[in-house]
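Engineer: Structure here, sequence nowhere to be found:
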């Protein structure tokens, strides 16, 4: 894989996350009934950043949790036989019943990871709503899933790979496109 283009740098990612935080507050008329749930690994880091921004804007903490899902991704060599993501761990310390759960992920591609995350949340109880925030929407959906909050739409081909790097795990913040 060779890097084709650098789409977002550190400042652009911060601006996108700030915009997403404001949109979450605005759409939900505050955060009292909201729980942010990051999809590990990078989605969990982005959820923490969004939660900090919301706390700065609203003056109170937003409840948060995370899901550990083995991803079905175009860049993984060893795929599951059924090509479905598996939920390994749910770390949500709050009752989701009648709450607005906002899933946070780095890249939305086929929608299979989000579907698995929604199933995991539904196993915990019946939320009032499930919303989706993604840093990058690259298209190519295989399921009828649409994000509510998007940092950047990046049209790609199936031969390309979107790589999100975050400071917490990759020592830099960037979004790049790589070609095969």
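Structural biologist: Thanks, I have it. This one's a predicted model, so the numbers in the text were calculated from it and none came from an experiment.
Engineer: drop to CA atoms for contacts and neighbour counts, all remaining ones
Structural biologist: Will do.
Engineer: residues near residue 68, how many?
Structural biologist: 18 (other Cα atoms under 10 Å).
Engineer: My error: substitute residue 179 in the last question.
Structural biologist: Count around residue 179 with other Cα under 10 Å applied: 15.
Engineer: Tell me the buried residues in the longest helix anywhere in the chain?
Structural biologist: Looking across the chain with DSSP state H, the single longest helix is helix 10-28. Going by neighbour count (16 or more other Cα atoms under 10 Å), the buried part of helix 10-28 is 12-14, 16-25.
Engineer: What separation do you get for residue 86 and residue 5?
Structural biologist: 31 Å (Cα to Cα, to the nearest Å).
Engineer: let's bring in a second one:
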């Protein structure tokens, strides 16, 4: 008989909202002139997260930050190890040359997704600075990549999984840890 995984809520809807608000405030504080700021979400959940951060920055500062989306499918170094998927459309709203780009993703784990995103971004210009904002940092890096803005540090076991749910596209906000039971 297979044991079902244990699901533990890490962030409630209210905690997700507060965490996103804090991340937006930190991005504003560290970016200086917001006219040079661009937010680029990494598919899938980094995109709505970037849009939510842009909305919060608009609420805080009255500035519309250009927000786009990056698909990293063809920049991955592990295509042979992941399931085949249809690439999404990369949407870069402005020339990235001499801009401050904040890459946005839901969870950072090994760092391979971010490495691929860095390669993708440099095909669209040469930003002055690239920073990284993540909702959850779960550790276990395989590459020397570290986020600049972190919503929640969460040390996990490698066999565990972190799942982020966002209002768009999931209909709810929460972060859960899925712990696989040991036989």
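Structural biologist: That came through, no problem. Small disclaimer: the values here were computed from a predicted structure and weren't measured.
Engineer: List the TM-score for the superposed pair.
Structural biologist: Once superposed, chain against chain, the TM-score is 0.89 (TM-score structural alignment, normalised by the length of the first structure); 173 aligned residues with a Cα RMSD of 2.1 Å.
Engineer: before we move on, the earlier item: the helix or strand following the longest helix of the first structure aligns to what range in the second structure?
Structural biologist: Moving toward the C-terminus from helix 10-28 of the first structure, the next helix or strand (DSSP states H and E) is strand 34-39. On the second structure, the counterpart of strand 34-39 of the first structure by TM-score structural alignment is residues 37-42.
Engineer: any idea which element residue 52 of the second structure lies in?
Structural biologist: Going by DSSP H and E, residue 52 of the second structure is in helix 46-61.
Engineer: in the first structure, which residue is closest to the centre?
Structural biologist: The first structure has residue 105 as the residue nearest its centroid, 1.1 Å off, counting by Cα atoms, centre = their mean.
Engineer: you'd agree that one is in a strand?
Structural biologist: Yes - remark: residue 105 of the first structure belongs to a strand, assigned using DSSP: H, G, I helix; E, B strand; the rest coil.
Engineer: That one and residue 135 of the first structure: what is the separation?
Structural biologist: 7 Å.
Engineer: same thing with residue 169 of the first structure?
Structural biologist: Counting by Cα to Cα, the gap from residue 169 of the first structure to residue 135 of the first structure is 16 Å.
Engineer: residues contacting residue 129 of the second structure?
Structural biologist: 98, 99, 100, 101 (Cα atoms under 8 Å, 6 or more residues apart in numbering).
Engineer: Also residue 156 of the first structure?
Structural biologist: 138, 139.
Engineer: Near the residue nearest to residue 63 of the second structure when sequence neighbours are not counted, how many other residues are there?
Structural biologist: Excluding its sequence neighbours, the residue lying closest to residue 63 of the second structure (Cα to Cα, 6 or more residues apart in numbering) is residue 57, at 6.8 Å. Burial measure for residue 57 of the second structure: 21 neighbouring residues, criterion other Cα under 10 Å.
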